[in-house]
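K.L.:
coords below, sequence missing:
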C-alpha cells in the first residue's frame, strides 16, 4: 500500500509549531561513529490504540449530546484502554463499549502523560447503540528517511523533525510505534507554492524491522533489529562546532531502497547552545538531483548530511517557494534524543 510521506515539511508551515529550545548543551563525542542511514523507512505510530480526531453529537431521545465534550479529552489524544481492556482498533473499542454498563473509564495518553477519564455513554435513538461522541482513527503511517544507527545499542534516529497529524493539525507526540522496510516507487516534482514528495510503499507491514520509543519535535527514535545494519557504511560523527559553511553531501533515496550521495552547500551553520530546529541552511547543488527532483522532496527528511567524511546532521525542511533550499538539524540534537 502507498503511504503518505512525513516530509521534509515545508518550513513556512512548521516554524511556529516546532521551535522548542531546551537546556541541553551536550555535543557529539569526538570519537563517536555510527552506521550511516539514507535508506527509506516506513513509520507506524500509535499502533496500539485509537487517536481522537474530533467530537460529534449523539442524537438521543432527549436531544443532541456529546458525552466526551467538556471532559479532559483533547483531539490528538491516544486512547489505549476502555474499562481496563486494551483496544487495538475501532472494533475492539465498540465491542467493549456496547457491553459496558453505566459509566466507562478511558485510559488516555497525551505525549508521555497518561490519564483516566470517566464519562457516561449516550444511547443513539436511531440505532440503540451506545456512543461517547468521539471520532477515532487507527495510528499514523508514513514514509521518511533513516539518519543513523548506533553500533552497540542499535538505537536509531530518523526524520529530524516533528510530525503533524493531518486530521487534527496538531503535533503528534508518542512513545510507541514500529519501523518497516520501505521502497520508493516514484515521486512528484514540486509545483509553484507546493513541495514535491516521494511515493513510498511498505514492503511487509506484518514484519517490523524496529521499534519506535520516542516521537517528538526533533524526529523519531527507537531501536532496530541487528540485521538492519548489514552493508551500511560506518562513519565518524562531527559536533556542531566542527561544521563550516561550504561543500557537503546528503545521502538519500529517490528510487528503490538504496541511498545515493548528492552534493549540497551549507549556506549557514547557526550557533546553537540549546536544542533547536533550523541548525543549518542548505542548498542542493547536485546537477543530477536538481534535474530529477528539482531539489528537496517531502520524504527526504532524515537524509544524513555529511561534511569532510563525518556525519553532521539531517535534512529536515524544504522551502516551499524554492525547493533547492532547506534546513537541517545538527546530529548533536538527534544523538541526545536517541540516547
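P.N.:
Good, I have the coordinates. Since the model is a prediction, treat every value here as computed from it, not as a measurement.

K.L.:
from now on I want contacts and neighbour counts done on CA atoms only, so please keep to that.
P.N.:
OK.

K.L.:
so when I look at residue 93, I'm seeing a helix, right?
P.N.:
Yes - assessed by DSSP: H, G, I helix; E, B strand; the rest coil, residue 93 belongs to a helix.

K.L.:
counting neighbours, what do you get for it?
P.N.:
20 (other CA atoms under 10 Å).

K.L.:
let me see the contact set for it.
P.N.:
Residues near residue 93 by CA atoms under 8 Å, 6 or more residues apart in numbering: 82, 87.

K.L.:
one more to weigh against that first structure:
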C-alpha cells in the first residue's frame, strides 16, 4: 500500500512537470526590466533560464522608442540538462488609454456570404438547387457574377436574374476555404417570385454590441471586442469590406446562468460622440481609426501596457457598461495565465465583484473587449464566458491585440 502511494505521488509530480514543460513559453515578449520569463513556485528551484544569445534591433521607423533586442533562451533542469529553448522579444515602452465604452458594430462583408441553401420551385413543381449542384457551399463568399463585383444580397439577386434571362447560365466567382473558384450556374425560373434564382440564402452584413478595449492617443487607433467577428450561421470569420463603430447605450441586461450565457441588450446612439472605421477583423478583435470624443472617467491619461510577462495570477479590474453609457469599474481575479496560445484565450478570469454578479451573473455577451487592468497596467481584454459557469471566462493578452493591430510597439530584429 505504501509503495503504491509513493508511485502515485511520483506519477502526479511527473505529470505536473510535463504540463509545466508544455506551458513554458517558446515566444516571450517583455519590457527591458523583465527580459527573462520566470518560473513560479517550487519549480523555480529546479528549472533555470539561461540567455544563450542576443541580437540588437534597430529602432522602428514607426516608433521613436529606444533600440530593442531579440534574445535566445534555454530552460535547463538544475541549470544543467536542456529541456526546451525559447525566444524573448524586448518590447518598446508603450501607453494606451483603456476603453470600457459600449459600442455598436456594423460590418459589411467583402463579397456576399452564403449562409444557407433554398430550393427553387420550377414550373413543374420540382425542387432544384442550382448553386449547390454547381458546387457552391454554405460559407463560400460570392465575389463576382458575370465578371461584375457583388457586394450586397440585392446585387446577387439582380445579377442572377439578368443572367438567367439573357443566356440561361451565370458564371460565378467565389472564395472557398481561401481558394478562388469559378463555376457556371444554371439559374431556374421561379414561378412564385417571377425571377431566375440559384437557390441560396446570402448575407452581406453583420451588427452587434460590444466593448471598446483601448485607444492609442498618439494616432487614434483603437482595438475592441478581443475576438474575431464571425457569421451567426456559418461561424466563419467575416472578411471586412466596410464597417464602423459608434456609441451604444445599454437599456437591459439578460442575466447569465449555468448553460445559458447572459447578454447586454442595447441600441446604437443616433448622435454618437465618436465613430470609428473597421479596418481589420482578427482573431483578437477589430481595429481601426477613431474620430470624435472618447472618454473614460477612470483614465484621463494613457497608462502603461503590461506585456505577457507582467500578467500574474491575482486580483485585477475590468471596465464596462451595464446601464446607459456609464463606464463602471469592477473587480475580478485572474485564476490562470496560459502561455503559448495563439487565440484569444490567454487567461482565465473570475468575476469577484458582488454588484456585477448581482446584476449580470458574471461575464455576459456584449462584455467582450472590456479592458483588464492589473497593477496600474493595461494587460488584456475580456473575450469569452464559460457556458457552464458565467462567473468565469477568458481574456486575451493586450500584446496580442497590439500585434494583430499592426500598431507600433514591437521592434523587429535588423
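P.N.:
Sure thing, it's come through. Since the structure is predicted, the reported quantities are computational estimates derived from the model, not experimental observations.

K.L.:
for the residue positioned nearest the centre of structure 1, what are its contacts?
P.N.:
Nearest to the mean C-alpha position of structure 1, counting by CA atoms, centre = their mean, stands residue 163 at 4.4 Å. Residue 163 of structure 1 is in contact with 6, 171, 172, 173, 215, 216, 217, 219, counting by CA under 8 Å, 6+ apart.

K.L.:
all the helices of the stretch 1-150 of structure 1, residue numbers only.
P.N.:
11-18, 90-99 (DSSP state H, counting those that start in this stretch).

K.L.:
what would those look like in TSV with distance to residue 147 of structure 1?
P.N.:
Below are the helices of the stretch 1-150 of structure 1 laid out as TSV (distance: least, CA to CA, whole Å):
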stretch	distance to residue 147 of structure 1
helix 11-18	19
helix 90-99	34
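
K.L.:
which among these is found nearest to residue 336 of structure 1?
P.N.:
Judged by CA to CA, the one of the helices of the stretch 1-150 of structure 1 that comes nearest to residue 336 of structure 1 is helix 11-18, at 16.9 Å.

K.L.:
one step back: what residue in structure 2 is paired with the residue nearest to the centre of structure 1?
P.N.:
Superposed on structure 2 with TM-score structural alignment, residue 163 of structure 1 falls opposite residue 229.

K.L.:
residue 178 of structure 1 now?
P.N.:
By TM-score structural alignment, residue 178 of structure 1 lines up with residue 244.

K.L.:
thought residue 205 was touching its match, still the case?
P.N.:
No - with contact defined as CA atoms under 8 Å, residue 244 of structure 2 does not count as touching residue 205 (11.5 Å).

K.L.:
out of these two, which sits in the busier spot?
P.N.:
Higher neighbour count among residue 244 of structure 2 and residue 205: residue 205, with 22 against 19, using other CA under 10 Å.

K.L.:
structure 1: which residue goes with the more buried one?
P.N.:
In structure 1, residue 205 of structure 2 lines up with residue 139, judged by TM-score structural alignment.

K.L.:
ok, now which ones touch that match?
P.N.:
44, 45, 46, 47, 48, 49, 50, 51.

K.L.:
over to residue 210 of structure 1?
P.N.:
Contacts of residue 210 of structure 1 (CA under 8 Å, 6+ apart): 178, 179, 180, 222, 223, 224, 225.

K.L.:
and residue 268 of structure 2, by the same measure?
P.N.:
Going by CA under 8 Å, 6+ apart, residue 268 of structure 2 touches 103, 104, 246, 247, 248, 249.

K.L.:
which pair in these spans the largest distance?
P.N.:
The span of those, defined through CA to CA, is set by 246 and 249 at 10.1 Å.

K.L.:
quickly list what's touching both of these two.
P.N.:
103, 268, 269.

K.L.:
pretty sure residue 51 of structure 2 sits against residue 71.
P.N.:
Yes - in this structure, residue 51 of structure 2 is within contact of residue 71 by CA under 8 Å, at 6.8 Å.

K.L.:
show me the strands in the stretch 51-200 of structure 2, by range?
P.N.:
Secondary structure of the stretch 51-200 of structure 2 (DSSP state E, counting those that start in this stretch): strands at 68-77, 81-90, 95-98, 102-117, 120-121, 127-128, 141-145, 148-149, 170-176, 179-185, 188-190, 195-197, 200-216.

K.L.:
dump those to CSV, plus distance to residue 316 of structure 2.
P.N.:
What follows is the strands of the stretch 51-200 of structure 2, written out as CSV (distance: least, CA to CA, whole Å):
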stretch, distance to residue 316 of structure 2
strand 68-77, 29
strand 81-90, 24
strand 95-98, 14
strand 102-117, 20
strand 120-121, 56
strand 127-128, 57
strand 141-145, 41
strand 148-149, 48
strand 170-176, 43
strand 179-185, 44
strand 188-190, 59
strand 195-197, 55
strand 200-216, 15
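
K.L.:
right, and those - which one's nearest residue 329 of structure 2?
P.N.:
strand 95-98 (11.5 Å).

K.L.:
ok so, going back, which of the contacts of residue 139 of structure 1 ranks first by neighbour count?
P.N.:
When neighbours are taken as other CA under 10 Å, the top entry among the contacts of residue 139 of structure 1 is residue 51 (29 neighbours).

K.L.:
quick check: the aligned partner of it in structure 2 vs residue 187 of structure 2, distance?
P.N.:
Taking TM-score structural alignment, the alignment pairs residue 51 of structure 1 with residue 113 from structure 2. Distance of residue 113 of structure 2 to residue 187 of structure 2, given as CA to CA, to the nearest Å: 18 Å.

K.L.:
in structure 2, what range does stretch 237-253 of structure 1 match?
P.N.:
Against structure 2, stretch 237-253 of structure 1 falls on residues 305-321 (TM-score structural alignment).

K.L.:
contacts for that stretch?
P.N.:
Contact with stretch 305-321 of structure 2 is made by 28-31, 34, 37, 93-96, 99-102, 211, 250, 327-337, 367, 370-375, 377-379, 397-399, as judged by CA under 8 Å, 6+ apart.

K.L.:
put the buried members of the residues you listed into a ChimeraX selection.
P.N.:
Selecting just the buried residues from the contacts of stretch 305-321 of structure 2 in ChimeraX takes one command, with 16 or more other CA atoms under 10 Å as the test:
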select :28,29,30,31,37,93,94,95,96,99,100,101,102,211,250,327,328,330,331,332,333,334,336,337,367,370,371,372,373,374,377,378,379,397,398,399
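
K.L.:
right, I'll leave it there.
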